[in-house]
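>>> Structure here, sequence nowhere to be found:
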């Protein structure tokens, strides 16, 4: 039986790009269910999405980062879920490998994008992604993350993680890896060029601080389910011998 595709696209005032984003989704699969979560948008994005044939979920106020993913995934009827952002137009040819990997048996497919790593001072969030994967004993995943679009997963994987947890992508990522879900990667989509990572030296970078908090939440979840060292060996350190 053919598996139906649902594409989830949170939107907040993205009238300049949303039509093109939706058109690429229908090029990928003309029968796809394209769900736009219009949260607090006031620039006509919602009306544009409706004209382009998307199912639009209208929330009258901004939901905050990534919450739209959970809202859209809960509404989705598809067996396969593809997550995009409304401000990045990604050609259908670059989206197709994500769906192909799901058909080949992957539970989750990540964008093989590491962010800018060949620099003297990598962004804190880039470092955090690498640290989380190392803590999960999956350094082979490098900086790949559910924080980065595009990514895709089966409905079964979303339900195992808990659809509500998709609102905090690093937490969902930690859960997926810890559960042993099969994770694959599609060829790198250079989303940094489409949506440049903000410098942590400008405007205090509130999004960066939020994402660091997300990664700390994911690490805390992992430590609670393993031990205070994340199952790392203490190599016979006799801490009880320390006297005050």
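Good, I have the coordinates. Because the structure is predicted, anything quoted here is derived from the model rather than measured. Residues are numbered from 1 along each chain as shown.
>>> from here on, contacts and neighbour counts on C-alpha atoms
OK.
>>> got a list of contacts for the longest helix anywhere in the chain?
Criterion DSSP state H: the longest helix present in the chain is helix 206-225. The contact list for helix 206-225 (CA atoms under 8 Å, 6 or more residues apart in numbering) reads 124-125, 128-129, 132, 135-136, 168-172, 174-175, 178, 198, 200, 229-230.
>>> Please identify the buried residues of that helix?
Buried residues in helix 206-225, defined by neighbour count with 16 or more other CA atoms under 10 Å: 208, 211-219, 222-223.
>>> Looking at those residues, point me to the pair that's furthest apart.
Across the buried residues of helix 206-225, the longest distance by CA to CA is 22.6 Å; it joins 208 and 223.
>>> Which stretches in the chain count as strands?
For the chain, applying DSSP state E gives strands covering 5-11, 33-39, 55-59, 80-83, 108-111, 151-154, 183-186.
>>> here's the one I want to compare it with:
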């Protein structure tokens, strides 16, 4: 049907396909989905439309279940990163969650290689002043297949949490030791006098 298919004999690793696909893409809007989640066109169109109408990063508004007694660590990581980036309005919306779309301008600004670490890409987008918005909710939490555990551990969960920590580390290195937050009037120089 005219699609350009990129095929690799070996698995590229978690989220690496995003970077490879974005580098090969030629469109004005790049739409990111996962092959194992079926999402209808009516739920994909808002992301592409948002980008074509000036949004640089159009995120899935889905933030995960937060009202649980013990929210999932990945859900907490997404909310924490957005607060850390000074964007609590995004709640749990994240470039980790599909579907989402970005503009060609965003891909160039973020750097396609950085798309392989979605939270880092999001931190770069926010820090660069790109227009980032949660535009439409697709409840992928119910659609996503349950991944197996290895020796009782969810290995993908740790990868995603580590990606969020990497994004926070990058953000601190590009702002200041407090990531741009004030010390709320504390005079820490007086400690120890």
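Right, received. Where do you want to start? From a predicted model like this one, the values you see are computed outputs, not experimental measurements.
>>> of the buried residues of helix 206-225 of structure 1, closest to residue 237 of structure 1?
residue 223 (19.6 Å).
>>> what's the matching residue for residue 169 of structure 2 over in structure 1?
In structure 1, the residue paired with residue 169 of structure 2 is residue 220, using TM-score structural alignment.
>>> gap between the alignment partner in structure 2 of residue 234 of structure 1 and residue 61 of structure 2?
Matched by TM-score structural alignment, residue 234 of structure 1 corresponds to residue 183 in structure 2. Distance of residue 183 of structure 2 to residue 61 of structure 2, computed by CA to CA, to the nearest Å: 31 Å.
>>> The two: who's more crowded?
Legend: neighbour count by other CA atoms under 10 Å for residue 183 of structure 2 and residue 61, higher for residue 61 (22 against 9).
>>> Identify the residue of structure 1 aligned to that one.
Using TM-score structural alignment, residue 61 of structure 2 pairs with residue 112 in structure 1.
>>> show me the contacts for its match.
Residues in contact with residue 112 of structure 1, defined by CA under 8 Å, 6+ apart, are 144, 185-189.
>>> and what of residue 177 of structure 2?
Applying CA under 8 Å, 6+ apart, no residues qualify as near residue 177 of structure 2.
>>> do you know how far it is from residue 36 of structure 2?
From residue 177 of structure 2 to residue 36 of structure 2 the distance is 40 Å (CA to CA).
>>> Residue 3 of structure 2 too?
Counting by CA to CA - residue 3 of structure 2 and residue 36 of structure 2 are separated by 18 Å.
>>> Which one of the two is surrounded by more residues?
residue 36 (9 against 5).
>>> Can you tell me how far that one is from residue 30 of structure 2?
Taken as CA to CA, the span from residue 36 of structure 2 to residue 30 of structure 2 is 18 Å.
>>> Residue 4 of structure 2 too?
14 Å.
>>> between these two, who's got more neighbours?
When residue 4 of structure 2 and residue 30 are compared on other CA under 10 Å, the one with more neighbours turns out to be residue 30, at 22 against 8.
>>> unless I'm mixing things up, the more buried one is touching residue 102, no?
Yes - between residue 30 of structure 2 and residue 102 there is a contact under CA atoms under 8 Å: 5.3 Å.
>>> Grab the nearest non-local neighbour of residue 173 of structure 1.
Excluding the flanking residues, the one nearest residue 173 of structure 1 by CA to CA, 6 or more residues apart in numbering is residue 146, at 5.7 Å.
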